[in-house]
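Trainee: Here is my input, please return the structure:
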Amino acid sequence: MTLSPQLIAATIPDDPDLAKSVQDLVKSSPESAPVITRLLAYFQTKQGAASVPAHDHIIQQQSKQNQGIAQFFNRGGASTTTSTLSATASTSVSPRTSADIGPAIYTTSALSFLHPVRKKLVLSLHSKDIILTTATPAASTPEIICSAPYKSLYRVIAVPFLERTTKQTALLLFFRHSDGLVAAKDAIWVVPLPDDGKDFTLHFHEQHRQLAGLSEDLQSPSSSTKPPIPLSNSKRPDSLLISILSHFLQTSNPTFSSDGTVDIIQNPTPAYPNFLAHLKSNQGTIYLLPTGILFAFRKPILFLRSESIEAVGVHSVLSRTFDFEVVMRQDPTVVTAEDLEGVPAENKDGRRAVGFGMVDTKEFARMEEWIKKAGIRDRSLSEDLKAKDKAPVSATGASSKKRERTADGGGEGVDGNDSEGGGSQVSVSQRNDGTKAKKQRGTVQGGDDDEDDDEDDDFAPESDDEIMEEYDSDAVGSDSDGGEENVPVRRKKVDSDDEGEVLGDEDSDDEDEDEEGDEDEEEDEDEEDEDEDEDEEQNEEGVDLHNEDEVDELLDD
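Mentor: Below is the predicted model:
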């Protein structure tokens, strides 16, 4: 049995020596021919499968997994992508053209969109799709930026746009998307519309009236200046567009009005409660709507559906602002992927929550009322939120006490105890008080007190006596510091009637006091003895000391 030359050439096309070796092997061992034939056929099959590019294979798998949403969002080759996932989605689906979508029935003038891109775009409504195109002259063909069928639209919201001075209403369109294919910022369209209709034009393409499915009872009387608008008599641009969208949603899904698959919230008068808030560093506006909480218009735009919210907790309530936290449910049967778009990943407690801050306390009552009406659990008294309200307490438990800063940088409590644990040493504040009192007394008594604060700080006593004089509240000076003559003996102790502290050791003070008393008595006895001696000497001379004449004669002699 021999091998087919065509099989060998197809399997081993670029190595003639190997092909000849295989043929020689089969000739020398004919019994191996069937096995070699099967082996070559197997290699040929694998080579055919490997000839398909790897990236094409990945794209095919992605298109199979996401074929439900891939057709909803299609971008042209020159469209601006805002994420890697969006770029992947655009490459997995061939761009749709105007021929694929069909002719437009309604088109608007160029509007300043905020999402998915900040650019002037034209909103074009077709029989099955809604698209965004570039604003180009009539002679040129517009470029498609985004497109989606009406069946992918699941929420339409109109709220006051407060970021401009003129009265405007922001129209928000939310489209379903698959995880990992289109980011939320690409699936949300936002455009502010003027309430007075200025700079807004809605064109109706009369030649395509039949494609709209408009009947006489659903449209306004047609005229050359006013396009027929189904289900609405309002002149506000947001109301006109919502009416047209509602009509196309109903024609694409007959059960649209009964199954409630699309959440449409129009801008009433007065408007729903709204106020400023911060999401991390981004400032935006919070709208408390009947079906959820909307945060706009900074990225990311969040809509927290009431049914997907587990609890709301208010915390960090101050005199002017407060914060609150929204905790989302974890039940996959209730919460959808769109409900969690923009919500941070699970924290350490295993839950997903988003926090808002810097809300004016004037809005607290409206926030509390909305929580009750929505039937959402209030977790403001939970332990983790109460922990955020507690002020930090030091280990010693003394953080609530006010501290005073002393001259040398140490802290002293209001109760007078030293911050280093107390002691018998005099504090710097007491030393300064004694110095001030001493200066005042020197001024009153006429003494010259040349000591200043620097000299007091450098005071270095050599004995206990000098310490006693320095801090004696009744001291009036001494010979050493320039005081007056004939001053009383320095006192060793602060009088008990004064409020000052006894300085030094009590036992040593008592001993000093006893010694001082003995010295005083000895001095008194010496003085009395001297007086008696003088009297005796005078008497011996026979002079009457009480007679002035005799005394004068004695002095003359």
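
Trainee: rest of the way, CA atoms for contacts and neighbours
Mentor: Will do.

Trainee: those helices in the stretch 351-500 of the chain, which residues are they?
Mentor: 364-374, 383-389, 428-444, 453-457, 464-471 (DSSP state H, counting those that start in this stretch).

Trainee: Look up how far H315 lies from the residue most central in space within the chain.
Mentor: Centroid-nearest residue in the chain, with Cα atoms, centre = their mean: K280, separated by 3.4 Å. Remark: distance between K280 and H315 (Cα to Cα, to the nearest Å) = 16 Å.

Trainee: now do T435
Mentor: As judged by Cα to Cα, T435 and H315 stand 52 Å apart.

Trainee: Those two - which one has more neighbours?
Mentor: H315 (21 against 18; other Cα atoms under 10 Å).

Trainee: Burial check on D552, number of neighbours?
Mentor: D552, neighbours per other Cα under 10 Å, totals 11.

Trainee: Then the one 3 residues further on?
Mentor: Using other Cα under 10 Å, the number of residues around L555 comes to 8.

Trainee: Sequence B follows; please return its structure for comparison with A:
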Amino acid sequence: MPKSADLSWIDEAFPIPSQHSLNKSVRDIIAKEPKHSIVFRNIGKYILSLKGVEEPPSKKRKAGSEKNGVKKEVKGAGDVGLGKGDIVITVKEISFSIPTRKKFSLLLTNSSMSAVNAATGAVEFGVPWSEIQYVACLPVPDKAARQWNFCVFPKGAEGLGDGSADALVFTIPDGAPKTATGDGMGAGHDTSTYKSLLVAVFDSLLDRGTRVLEPDEKVFHSAVPQSHRKGEKAFHVKAHVGSKEGYLFFLKNGIMWAFKKPLIYFSFAAIESVSYTSITKRTLNLSIHVAEERGDAEFEFSMIDQEEYAGIDTYIKRNRLNDASMAEARRAKKHNVNGKEEEDGEDAGNLQKALEELEDEEEEDYVPGKDKDDDEDELGSELEDVNPDVPRAKRAKR
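Mentor: Below you'll find the predicted structure:
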């Protein structure tokens, strides 16, 4: 491969963030075996031809002028104008951990959110507001200084099925937003902290009906005290996937696994059933089975502290996640995961109606004299043997 060979076509054919993993794989293969670059380029040309682009451009096309040190760039057909449009907020020195671990300037325009290289002013990666499916602002666990992680899930990046896209994760500190500038500072938003400012700006720029999701004490909170922040409730549950330690967050309309790559978001509509396995005196495992159309896969989270059982079980039963017969009802009326309150209320009403109809059917099928305990499987017995104070739990019907 010639020394001056241009590889910008890779970003055109395999755009970031939607194809971040594939983009990196192609670059790695070409770096090790340059002779394969022609084959991959031809594949890239074919992909772009399907999108209506005849030839991958050899260089990035600049559009517009610099503003606040940001070069507005158009990378090609795979890009939807990252960094373009009116700048609402720029926040310098923001630490990203996914898809890459580095500090960038966070650029929020009226069309997209982007990570900007502070040295060059170039957009490194980002996502248009129209392509964002879920957003959550979660407290960073086990840190002496209070921090929050913004988790942004582009469409297809929720970690289910065979999607290869990654979520975007960046960390914001506590305190006043001293490094934030832009017209959004004077748009009636709460500018007292980084968190209040960014939540307000995200809510205003995300597509209608989508809002930043945050933990709610009324929905779920951890039973394990925070030794470094006494009296303050935690919202995370420590768990493992294999040898990888991470955190589960039980949110309003879904369960999130964070902050190790890949992040996973289980919306209620995607969940077939939830069950407990490997019960011991100190720990338990939580298994989440996703629906067939989302990959028909089982995700097991292990080494969860027994103290968290009561809160998790209450959350699961309240939302009927351990009842596989309710899976179709959840999918029939999908929750608006980041929806506005009035829309959430409508969804909740529909779900409640479905639950009541199911309960009416169960009452019709009731046989007098049948012992209620006959419906409970060995899991309830296991839990009772381990700890008689722990209520029995029903294993999900498969």
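
Trainee: ok, the aligned partner of the residue nearest to the centre of the first structure in the second structure to F301 of the second structure distance?
Mentor: Superposed on the second structure with TM-score structural alignment, K280 of the first structure falls opposite G242. In this view, G242 of the second structure and F301 of the second structure are 8 Å apart by Cα to Cα.

Trainee: Likewise for D344 of the second structure?
Mentor: Where F301 of the second structure is concerned, D344 of the second structure sits at a distance of 28 Å (Cα to Cα).

Trainee: Between those two, point out the one with more neighbours.
Mentor: Using other Cα under 10 Å as the criterion, D344 of the second structure and F301 rank with F301 on top: 24 against 18.

Trainee: Quick one: map that one onto the first structure.
Mentor: Under TM-score structural alignment, F301 of the second structure pairs with F356 in the first structure.

Trainee: dump the residue contacts of the residue nearest to its match when sequence neighbours are not counted.
Mentor: Once flanking residues are discounted, F356 of the first structure sits nearest to L279: 5.1 Å by Cα to Cα, 6 or more residues apart in numbering. Going by Cα atoms under 8 Å, 6 or more residues apart in numbering, L279 of the first structure touches G355, F356, G357.

Trainee: Make JSON lines out of the residues you listed and add distance to L245 of the first structure.
Mentor: Listed next are the contacts of L279 of the first structure as JSON lines, based on distance: Cα to Cα, whole Å:
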{"residue": "G355", "distance to L245 of the first structure": "33"}
{"residue": "F356", "distance to L245 of the first structure": "33"}
{"residue": "G357", "distance to L245 of the first structure": "35"}
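
Trainee: follow-up on the earlier one: hang on, isn't the match of F301 of the second structure packed against F275?
Mentor: No - contact criterion Cα atoms under 8 Å: F356 of the first structure and F275 do not qualify, at 11.6 Å.

Trainee: thinking again about what came up before, point out the most buried one among the helices of the stretch 351-500 of the first structure.
Mentor: Of all the helices of the stretch 351-500 of the first structure, helix 464-471 carries the top mean neighbour count, a mean of 17, counting by mean count of other Cα atoms under 10 Å.

Trainee: Onto which residues of the second structure does it map?
Mentor: Counting by TM-score structural alignment, helix 464-471 of the first structure sits on no residues of the second structure.

Trainee: ditto for stretch 311-328 of the first structure
Mentor: With TM-score structural alignment as the criterion, stretch 311-328 of the first structure aligns to 273-290.

Trainee: Please name the residues that touch the residue lying closest to D360 of the first structure once chain neighbours are set aside.
Mentor: Leaving out its chain neighbours, the residue that sits closest to D360 of the first structure by Cα to Cα, 6+ apart is T321, at 4.6 Å. Listed by Cα under 8 Å, 6+ apart, the contact partners of T321 of the first structure are G357, M358, V359, D360, T361.

Trainee: in the stretch 151-300 of the second structure, which spans are strands?
Mentor: Assigned by DSSP state E, counting those that start in this stretch, the stretch 151-300 of the second structure shows strands spanning 168-173, 180-181, 236-241, 244-251, 254-258, 264-267, 271-277, 283-290, 298-305.

Trainee: Specify the stretch among those that is closest to R101 of the second structure.
Mentor: Taking Cα to Cα, strand 168-173 is the member of those nearest to R101 of the second structure, at 9.1 Å.

Trainee: mean deviation of that closest one from the first structure?
Mentor: By mean Cα distance after the TM-score superposition for the first structure, the fitted strand 168-173 of the second structure averages 1.4 Å away from its aligned residues in the first structure.
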